[in-house]
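# this one's sequence-less:
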C-alpha cells in the first residue's frame, strides 16, 4: 500500500515538473523561475525524486533555457556530472545516474534527440506523467497547455490546497445521492427562486435538505441551470454564490457538486454549444470569493482535457473574472494557480505535488490578453 502511494506521488511530481516546463516554454514563466527550480532540485540534500524531476525539467525546457540562462545551466549540469562520477559520497541508484547521463548527452547533442528515439527515456512507464491505473487502451484514448496527460480526480487525489476560504471552516459531511422526490423539490425551489429571488428564503429551503445531500443538490441545480436561458443562469449563479458565501452549502460540497457536470461536460457540449460560457458564469464568482481555486477546478477537468476542450473552460472562467474584477485580478488568479503548483512540487521536495492540468490548449499570455 505504501509502495503504491509512493509510486503515485512520483507520478504526480513528474507531471508537475513537466507542466512547469511547458508553461516556461509558452513564456508564462520566466527563466529566473526555471533557474530557481533547477537549483532547488539539485542544491538541497540529494534525493532521487528531486534528481528525476530535474531531468524531466531539463528535457522539457531544453534549448530555451540554454539560450536564456546558459551560465546557470552550465553550473547545474556540472553538478549533475559530479553526481555521476562521485559514487562514494552519495547513494544515487544506477537508474537515476543513467537518467542524468541521458540529459548530459542530450545537451552535448545540442538538445537534438537521437533519430531512433521519440523522446529521452527518463523513467519506467509507472512513473511517467501519462501513467494511470487504467488500461493502456484507455490511456491512449485520453489526451493545460499541450502536455502529456495526467490522471487525477477529486475523489482519488483530493487536493491539499491551503488557499483561504471565506467563512468558518466546517468539516465536510460524507455525501449521499439525492432521492428522486428530493430532485423534484430542488426544481420547484429553483423555479420559485427565479420568479422571486429572495436569498433568505432560498437559504431556508436549502436548510430543509440533509447536509449529506448538499453536493447532490448543487449537481441538480447545475443540471437544471444548463437548460435555462442566459438570464436565468445568471440568476442561478448569484443564488449559488450566496448559498456558499453564507456557508449554507460548504465550499467543499460545492466542489463535489460540480464534479459530475465537469465529468460529463464533453458530452453535454455537443448539445449545449454555450456550455463552457455557462460554467464560467457559475464557477468564476466562487474563484473570486476563494470558495474554490482555479487549480482545483482544473483538477476536476479530467475528461474536458482529454476531449481537448480545456481551453474553452479556462477562457470562459478568466473572461468572467476579467469582466467582474478587471484584467489584473484575472491574471493574478491565473498566476496564483501556477505558483500553487510550483510550491506544491518544490516546497515538498516533489513528493506530494498534485497532477498538473494538461491538454487544455491554452496558448499562454497572448490568449489571456485577448480575453
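Yep, that arrived. Just so it is clear, the model here is predicted, and its values are computed rather than measured.
# Going by C-alpha atoms from here, please, whenever you check contacts or count neighbours.
Fine.
# which residues touch residue 242?
With contacts defined as CA atoms under 8 Å, 6 or more residues apart in numbering, residue 242 is in contact with residue 199.
# dropping in the other structure now:
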C-alpha cells in the first residue's frame, strides 16, 4: 500500500508557486525582450509582477527593471505602446524616421510577429532543455508498448487483449512506448478506444476497448478519477544518451505534452470533459507545493510541464494573449493594413473579460475542490 504523505503547508506551497511563476515569467518575457533587442526595438521596462513598484533599477540603455507588488505575472513594455494592443502614441508620429524605426509599433509586420511569438517559443525551448538535462544526467526511461499482463475482469480482458500483445496505435495515434499508452488513456474521457495490436509473429488485430472509470489515491491522499484498461507494463529500460539525442527526446516529449493539452482543451470545448477537471491558480499552487515537497527533481520536472502549459495558453487566439496579437497580425497581413483602433480596443477588452471570467470560474472550482465551501457550510450550519 502506498504511504500517504502529509499535504505541504500553505506557506510552503505558496512560496514554491511564486518561485516557479517567477522563473517562468522571466523566461517568457525574456523571449519577448531578447527578440525585441535583436530587432533593435526600444524598451521602456521589464517588470516582474503587477501593481506598485517595490524595487527598480534603470540600466544604461534606459530600461527600467522592476519588481512589483503582485508577484503573479510580468510584462515587457516597448517604448511608445499605449496599451496591450501596442497602439502607438499619436505624438510619436512626429518623431524623425530614424527614431520611429526603433519603436515596436513601426516595425515590419514579420518582426512584430516574431517578437510576440518569442515568448511562447522560449517556454517550449525551456521545457525541452530541462527534459534534455534530465535525460543526459539520469538517462532516458522507456518501456516497450508490450502488454506483460492483463488483469482479470478488466476492460482489456473483456476486449480480448492478451499478454505479449504489442500496441501499435490507439485511435489512429501511433504508439512507440508504453508511456504513450498511459498518456493517451489517462487523458481520455472513458470513451471506447480503437486499438491496433500485433500478435503471434506480427499479425495485426483491431480491438475496441471500453475503459473502466476508476478512482485512485495519489501520494498526498488526493482522489483522482480516470480511465483504466487493466494492463501491466513490462520492464522499463533506462538508456544513457548524449546531448543531441537527449534534445531529440526533449522535443518529442514536449510535443506530446502539447498534444495532450490540446486534446484536453478540445474535450472541454466539445463537452466531453467537465470544466471542473481544469485547475485554476489555487489548484496549481497546491500541485506545485506537492511536487516541491517530493524533491527538487520533481519540482523542476513540473516546472517544465507548466512552462509548456504557459506557452500553449499564450498561443490561444484570444486578444490580450500572444496568440490574439498573432491573429490580428494575420488579419493585417491579409488586409495589408491593420484593423481599426476602435475594433482592436473592443477585441482586447472582450478578450480580457473572457480571461477574467474563466479565471473566476476556475478559482471557484478550486475552492470547491479543496473543500472551502464544505467547511463554510459546516461553520454556518
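Good, I have the coordinates. Quantities reported herein were computed from a predicted structural model and do not represent experimental measurements.
# Just the TM-score for the two chains, thanks.
Their TM-score after superposition, calculated using TM-score structural alignment, normalised by the length of the first structure, is reported as 0.30; 181 aligned residues with a CA RMSD of 6.6 Å.
# what number of residues lie near residue 360 of the second structure?
A count of nearby residues for residue 360 of the second structure, using other CA atoms under 10 Å, gives 14.
# which of the residues in the helix or strand harbouring it are buried?
Using DSSP states H and E, residue 360 of the second structure sits in helix 341-369. Using 16 or more other CA atoms under 10 Å as the test for burial, helix 341-369 of the second structure gives 344-345, 347-349, 351-352, 355, 361-367, 369.
# So which other helices or strands are in contact with that helix?
helix 281-293 (3 or more CA pairs under 8 Å, 6 or more residues apart in numbering; DSSP states H and E).
# Okay, angle between the helix it packs on and helix 341-369 too, please.
Helix 281-293 of the second structure and helix 341-369 are oriented at 60 degrees to each other (axes from the mean of the first three to the mean of the last three CA atoms, to 10 degrees).
# Roughly how far does the nearest residue to residue 277 of the first structure once chain neighbours are set aside sit from residue 6 of the first structure?
Nearest non-adjacent residue to residue 277 of the first structure, counting by CA to CA, 6 or more residues apart in numbering: residue 316, 5.2 Å away. Distance of residue 316 of the first structure to residue 6 of the first structure, computed by CA to CA, to the nearest Å: 36 Å.
# Neighbour count: the two, which is higher?
Using other CA under 10 Å, the more surrounded residue of residue 316 of the first structure and residue 6 is residue 316, with 22 against 13.
# element containing that one, please.
With DSSP H and E as criterion, residue 316 of the first structure is part of helix 310-325.
# buried set for that helix?
310-322.
# which strands and helices sit next to the helix or strand following that helix?
If you walk from helix 310-325 of the first structure toward the C-terminus, the next helix or strand you reach (DSSP H and E) is helix 327-346. Packing partners of helix 327-346 of the first structure (3+ CA pairs under 8 Å, 6+ apart): helix 2-25, helix 31-43, helix 294-299, helix 310-325.
# quick revisit: in contact with the residue nearest to residue 277 of the first structure, which residues?
Neighbour list for residue 316 of the first structure: 276, 277, 279, 280, 281 [criterion: CA under 8 Å, 6+ apart].
# Which of the residues you listed are buried, as a PyMOL select command?
A single PyMOL command selects the buried members of these (16+ other CA under 10 Å):
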select buried, resi 276+277+279+280+281
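# List the ones among the contacts of residue 316 of the first structure that fall in helices.
Among the contacts of residue 316 of the first structure, the ones falling in helices (DSSP state H) are 276, 277, 279, 280, 281.
# Relative to residue 234 of the first structure, how far out is the last one?
For residue 281 of the first structure, the distance to residue 234 of the first structure (CA to CA) stands at 7 Å.
# ok, now which ones touch the nearest residue to residue 313 of the first structure once chain neighbours are set aside?
In space, and not counting its chain neighbours, residue 313 of the first structure is closest to residue 276: 5.1 Å by CA to CA, 6+ apart. Listed by CA under 8 Å, 6+ apart, the contact partners of residue 276 of the first structure are 269, 312, 313, 316.
# sorry, back to before: adding distance to residue 140 of the first structure, write the buried residues of helix 310-325 of the first structure out as CSV.
Below are the buried residues of helix 310-325 of the first structure laid out as CSV (distance: CA to CA, whole Å):
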residue, distance to residue 140 of the first structure
310, 18
311, 21
312, 22
313, 23
314, 24
315, 26
316, 28
317, 29
318, 30
319, 32
320, 34
321, 34
322, 36
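# picking up where we left off before, angle of the helix holding residue 316 of the first structure against helix 327-346?
Using the same axes, to 10 degrees: helix 310-325 of the first structure against helix 327-346 is 130 degrees.
# burial of residue 380 of the second structure, as a residue count?
The burial count for residue 380 of the second structure: 7, using other CA under 10 Å.
# So what's the residue count around residue 168 of the second structure?
Look at residue 168 of the second structure: counted by other CA under 10 Å, it has 20 neighbours.
# just checking, what packs against the helix or strand harbouring it?
For residue 168 of the second structure, the host element (DSSP H and E) is strand 166-170. Judged by 3+ CA pairs under 8 Å, 6+ apart, strand 166-170 of the second structure is in contact with strand 193-199.
# and with 10 Å instead?
Judged by 3 or more CA pairs under 10 Å, 6 or more residues apart in numbering; DSSP states H and E, the packing partners of strand 166-170 of the second structure are helix 178-186, strand 193-199, strand 203-209.
# Check which residues of that strand are buried.
The neighbour-count check on strand 166-170 of the second structure (16+ other CA under 10 Å) flags 166, 167, 168, 169, 170 as buried.
# Please tell me how far the first one sits from residue 196 of the second structure.
Meaning residue 166 of the second structure. For residue 166 of the second structure, the distance to residue 196 of the second structure equals 9 Å [CA to CA].
# can you check the fourth one too?
From residue 169 of the second structure across to residue 196 of the second structure, the span is 5 Å (CA to CA).
# Then the second one?
As judged by CA to CA, residue 167 of the second structure and residue 196 of the second structure stand 6 Å apart.
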